[in-house]
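J.: Sequence unavailable; structure follows:
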């Protein structure tokens, strides 16, 4: 299977795990049963689109932001996803801040473990000939 497809699948699964953790741990943070697929897809697409935009703006105007780039993208991705998906509710600013950390941390841990155990071909760098 192409590396891009495996990488996209790993990214989607990692984001789904982070979102499900936030759904379980935070009262008021709700994702409908069937909505998890839609929320994960929208959140992942929004995050992939936002990352280079926020990186470029940060490099020019706010270089201090680069260290927390993933957190900023997760925060913005959650807000935008809530606006776009009716079956998704964050439940206030405290939940937004907590969810940002939970989704980021869950996706980070899953992103490290998934390539190692579920997609081993992603964990090994491609040899250049």
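T.: Yep, it's here. Just so it is clear, the structure is predicted and the values come from calculations on it, not from any experiment.

J.: Only C-alpha atoms from now on, for both contacts and neighbour counts.
T.: OK.

J.: Against residue 39, how distant is residue 99?
T.: 14 Å (CA to CA, to the nearest Å).

J.: and what of residue 60?
T.: From residue 60 across to residue 39, the span is 31 Å (CA to CA).

J.: more crowded one of these two?
T.: Taking other CA atoms under 10 Å, residue 60 and residue 39 do not tie; residue 39 has more neighbours (24 against 8).

J.: Do I have it right that the more buried one meets residue 89?
T.: No - counting by CA atoms under 8 Å, residue 39 stays clear of residue 89, with 10.3 Å between them.

J.: Could you pull out the strands in this structure for me?
T.: Along the chain, the stretches classed as strands by DSSP state E are 30-31, 88-89.

J.: Could I get the buried residue list for the longest helix along the chain?
T.: Scanning the chain for the helix with the most residues, using DSSP state H, yields helix 35-61. For helix 35-61, burial by neighbour count (16 or more other CA atoms under 10 Å) applies to 36, 38-44, 46-47, 50-51, 54-55, 58.

J.: try it against this one:
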């Protein structure tokens, strides 16, 4: 259970980093920092949607369009962004086509890298601590 919560927390952090990176790199992708609570809710909803949509979109693509299997992550990221932007809570705005397309790619890339690298970063410290205890 602790591992599940730890992985969930790391995924939420990586999703937040992906959204912040897209905000910094793209003009049409804007985090509304004055509505910080809306942004926090956006991160949580985005992470939950992404976790639920990725397997579902993968199953649909495998059944109806196997050629699209490589783009599942980006497609589910785009769907999650659409839902989060349409929510009336504020926190995130995407205003142009570049923001939508490149924003989805940037958020997907940073989230994927964060999902792989953040656990390694934390596990390396834990493994070092365990090795230190054995000596």
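T.: That came in fine, so what should we check first? Model, not experiment: these values are computed from the prediction.

J.: At the geometric centre of the second structure, which residue do we find?
T.: For the second structure, residue 15 is the residue whose C-alpha lies nearest the centre (CA atoms, centre = their mean; 3.1 Å).

J.: is it true that it touches residue 107?
T.: Yes - Residue 15 of the second structure is within contact range of residue 107, at 7.0 Å (criterion: CA under 8 Å).

J.: Counting by contacts, list what the longest helix of the first structure packs against.
T.: Packing contacts for helix 35-61 of the first structure, counted by 3 or more CA pairs under 8 Å, 6 or more residues apart in numbering; DSSP states H and E, involve helix 3-25, helix 69-84.

J.: and of those helices, who's closest to residue 113 of the first structure?
T.: Residue 113 of the first structure lies closest, by CA to CA, to one member of these: helix 3-25, at 9.2 Å.

J.: quick one: buried residues of that closest one?
T.: Residues of helix 3-25 of the first structure classed as buried: 6-7, 10-23 (neighbour count, 16+ other CA under 10 Å).

J.: cool, and stretch 107-115 of the first structure?
T.: Within stretch 107-115 of the first structure, judged by 16+ other CA under 10 Å, the buried ones are 107-108, 110-111, 113-115.

J.: and if you look at stretch 75-95 of the first structure?
T.: Neighbour-count burial for stretch 75-95 of the first structure flags 75-79, 81-82, 88-90, 95 (criterion: 16+ other CA under 10 Å).

J.: got it, and stretch 66-79 of the second structure?
T.: Buried residues in stretch 66-79 of the second structure, counting neighbours by 16+ other CA under 10 Å, are found at 69, 72-79.

J.: The first structure: matching residues for that stretch?
T.: Using TM-score structural alignment, stretch 66-79 of the second structure corresponds to residues 63-76 of the first structure.

J.: Which residues outside the matching stretch are in contact with it?
T.: Stretch 63-76 of the first structure is contacted by residues 47, 50-51, 54-55, 58-59, 96-97, 100-101, 103-104 when judged by CA atoms under 8 Å, 6 or more residues apart in numbering.
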